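**Student:** Fold the following, please.
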Amino acid sequence: MSKALIDINNKTILVTGSPGFIGANLVLRLLKEMSSGTVISFDSMNDYYDPQLKEYRLSLIEEAARTSAAKHVFIRGNLADKALVDKVFADYKPAVVVNLAAQAGVRYSIEHPDVYIESNLIGFFNILEACRYNPVEHLVYASSSSVYGGNKKVPFSVDDKVDNPVSLYAATKKSNELLAHSYSKLYNIPSTGLRFFTVYGPAGRPDMFYFSATQKLSRGEKIQIFNYGNCMRDFTYVEDIVEGVFRVMQGAPQKAVGEDGLPLPPYAVYNIGGGTPENLLDYISILQEELVRAGVLPEDYDFEGHRELVGMQPGDVPVTYADSEALERDYGFTPKINVRSGLRAFAEWYKEYYCD
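**Tutor:** Next up is the predicted model:
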């Protein structure tokens, strides 16, 4: 698909979900790269997980902003607040919108569906409506590998059918893609959805397995390994995710007119995944080795005594595996950071943040 190139300098970039995990790292990258312009962080700073971690990421952003050529503005608010979203667009006129704000987590959606409807559907609708009435050059938004559900064909391709979600979270992400497509068609809004595959790294989300397992092991508790360890995951290091988002932001789907004289939807969806699924037991072994190396756990730690193999959880799937060929073709990028390097960086950060 042909792309309209976007120079992000001297423009306003809105990143929702910053200072969330991916959002904070993206804003830090923008503040480093931009020679002018404004980056707006928008987040509710809710307590889905420890808000102090979000405050920590925000402090890193504010520190980076002091030496950046670009300006940074933080707005605390809820995407479901349509009046506030409209005001942000009216006041700042963002040229590029990166919507990363969402209620995340497959298992949490089983017990708290209302939160997902508010954030992932109503909040995203408010973003789309704001883009409809403002001159936005490119809307980039987070989807998820969860949309592939229980698909047996691997690797997962963006050309695969994704009509059978196994969790409400996955259903909301698929809904985002459908809504974005319709707004792209009706209002000629260039939009790109990104299906992220199991993102991990320093200062990540504590509800993700590698993080929660580290916390349990450091307290001497057992970790549960689901599906008796018979899981494969396409883990993607956060720097690779940010590199992909950064490139995609600067290449919007080209606007075009069809034979009927109406706009063809300037719409695209891409996978961002490592492309090398890891066996869950191997991943855990590498994590444990890196936690020992970093000094989070002692060298004589009894790992076998702190493992419990259990069955599959509701809403989970046994395999995720990204086909990122389209991302390579259109943006010249494929994730490259291997699991050991990524987990080493996480373990060293964890030691400094929690243990020192």
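**Student:** CA atoms for contacts and neighbours, from now on please.
**Tutor:** Noted.
**Student:** In three-state terms, label Val140 for me.
**Tutor:** Of the three states, Val140 takes strand according to DSSP: H, G, I helix; E, B strand; the rest coil.
**Student:** I'd assumed Ser191 was in contact with it.
**Tutor:** Yes - between Val140 and Ser191 a contact is recorded at 5.7 Å, counting by Cα atoms under 8 Å.
**Student:** between the two, which one's more packed in?
**Tutor:** Ser191 (29 against 23; other Cα atoms under 10 Å).
**Student:** how much space is there between the closest residue to the more buried one other than its chain neighbours and Ser145?
**Tutor:** Closest residue to Ser191 apart from its sequence neighbours, by Cα to Cα, 6 or more residues apart in numbering: Leu139 at 4.5 Å. Leu139 is 19 Å from Ser145, where distance means Cα to Cα, to the nearest Å.
**Student:** Also Ser18?
**Tutor:** Counting by Cα to Cα, the gap from Ser18 to Ser145 is 21 Å.
**Student:** Next, the structure of the following sequence, for comparison with the previous one:
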Amino acid sequence: MRRVLITGTAGFIGFHLAKLLLAEGFSVCGYDGMTDYYDVRIKQRRHAMLLQSADFKAVEGMLEDQLLFDRVADSFRPDVIVHLAAQAGVRYSLENPRAYIDSNIIGTFNVMEAARRLEVGHLLMASTSSVYGANDEMPFVETEKADTQLTIYAATKKANESMAHSYAHLWNLPTTMFRFFTVYGPWGRPDMALYKFVDATLEGRPIDIYNHGDMYRDFTYVEDLVRGIRLLVDAVPVRPASKDEIEPGDSLSPVAPFRIVNIGNSDKVRLLDFIEAIEDCLGKKAIRNYMEMQPGDVPATWANAELLQRLTDYRPQTDFRDGIAKFVTWFREYYGK
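**Tutor:** Predicted coordinates:
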């Protein structure tokens, strides 16, 4: 039985990934800090569901606690590490930037050190479409330069990519970084737009719509996303003997077993269309509060997911209207609304 250590299993994406891997017969060890960035009760509920499997064990601890994380990793001896835990949220990074340094830089360093020491077969780590920053050539491609991050959150994720590349080069540690695009679905975070829009509309409260709704996002359904991660687990990068071995469009490093992969729906959806789909699903109009663009936000994201498809023969394709309907069903059941 293959052993996978996942950081952030009480989180939105980590929970769905752990559930998928357990269903496929993996042994999973989850590590999560249970921080109060949002309601801890939903995190506890996610872990409680995973703990119904005998092949899942959970440890509560901060990534910054290197001694504890090392103890957990040494005991579990994972074949693969998937590092998803992070301080998330673009807008929160304007209020509390230090939290991003502690979790996303120091915590990620501790994960990489454990992976190096244990010589894991594959280290996979979450990055974000936010690293594309001020880039305006779309759809975003992994081989583009990404040097114009607009928030400390995005900057820490770009730093993670650079840190990981150096470790892959120095220690021959196979590493895949995946860049997420706007992820949504059941068990989502309360700070995310879909969650806030549904909750506010049902309660008759106004929703804040930034840039007067002139925004586009590549909405990626969470189950599609974790399927992509699962398939990338087996797409282990190998250090090429020369640059000539790297196929056009592949982000494989010429000097390390390291690759960056977009996981997105390969489609940009207008925010106002997303809101209209929510209204249709709820049978209720939202009270719209149009606002200016927030600092650090970008008007559009759109993934080129051709590399993911080439590596895994898979591409996310859930229509955003179907994904919203599944989220609303979960939300009504979970909160009894």
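**Student:** quick revisit: Ser18 and Ser145 of the first structure: who's more crowded?
**Tutor:** Of the pair Ser18 of the first structure and Ser145, Ser18 is the one with more neighbours under other Cα under 10 Å, namely 30 against 23.
**Student:** Tell me where the stretch 51-200 of the second structure has helices.
**Tutor:** 66-76, 92-95, 97-100, 108-118, 152-171, 193-203 (DSSP state H, counting those that start in this stretch).
**Student:** against the first structure, where does the first one fall?
**Tutor:** Counting by TM-score structural alignment, helix 66-76 of the second structure lines up with residues 82-92 of the first structure.
**Student:** likewise the longest one?
**Tutor:** Alignment note (TM-score structural alignment): helix 152-171 of the second structure is matched to residues 168-187 of the first structure.
**Student:** what does the fourth one give?
**Tutor:** The alignment of helix 108-118 of the second structure onto the first structure (TM-score structural alignment) spans residues 124-134.
**Student:** Strands of the second structure, residue ranges please.
**Tutor:** For the second structure, applying DSSP state E gives strands covering 3-7, 27-32, 56-60, 80-83, 122-128, 175-180, 183-184, 206-209, 216-217, 220-221, 258-263, 269-270, 287-290.
**Student:** export these to JSON lines and tack on distance to Glu142 of the second structure?
**Tutor:** Shown next, in JSON lines, are the strands of the second structure (distance: least, Cα to Cα, whole Å):
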{"stretch": "strand 3-7", "distance to Glu142 of the second structure": "24"}
{"stretch": "strand 27-32", "distance to Glu142 of the second structure": "29"}
{"stretch": "strand 56-60", "distance to Glu142 of the second structure": "33"}
{"stretch": "strand 80-83", "distance to Glu142 of the second structure": "19"}
{"stretch": "strand 122-128", "distance to Glu142 of the second structure": "11"}
{"stretch": "strand 175-180", "distance to Glu142 of the second structure": "9"}
{"stretch": "strand 183-184", "distance to Glu142 of the second structure": "18"}
{"stretch": "strand 206-209", "distance to Glu142 of the second structure": "29"}
{"stretch": "strand 216-217", "distance to Glu142 of the second structure": "17"}
{"stretch": "strand 220-221", "distance to Glu142 of the second structure": "17"}
{"stretch": "strand 258-263", "distance to Glu142 of the second structure": "6"}
{"stretch": "strand 269-270", "distance to Glu142 of the second structure": "20"}
{"stretch": "strand 287-290", "distance to Glu142 of the second structure": "33"}
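**Student:** Just name the most buried of these.
**Tutor:** Most buried of the strands of the second structure by mean neighbour count (mean count of other Cα atoms under 10 Å) is strand 258-263; its value is a mean of 28.
**Student:** after superposition, how close is it to the first structure?
**Tutor:** On superposition with the first structure, the mean distance recorded for strand 258-263 of the second structure (mean Cα distance after the TM-score superposition for the first structure) is 0.3 Å.
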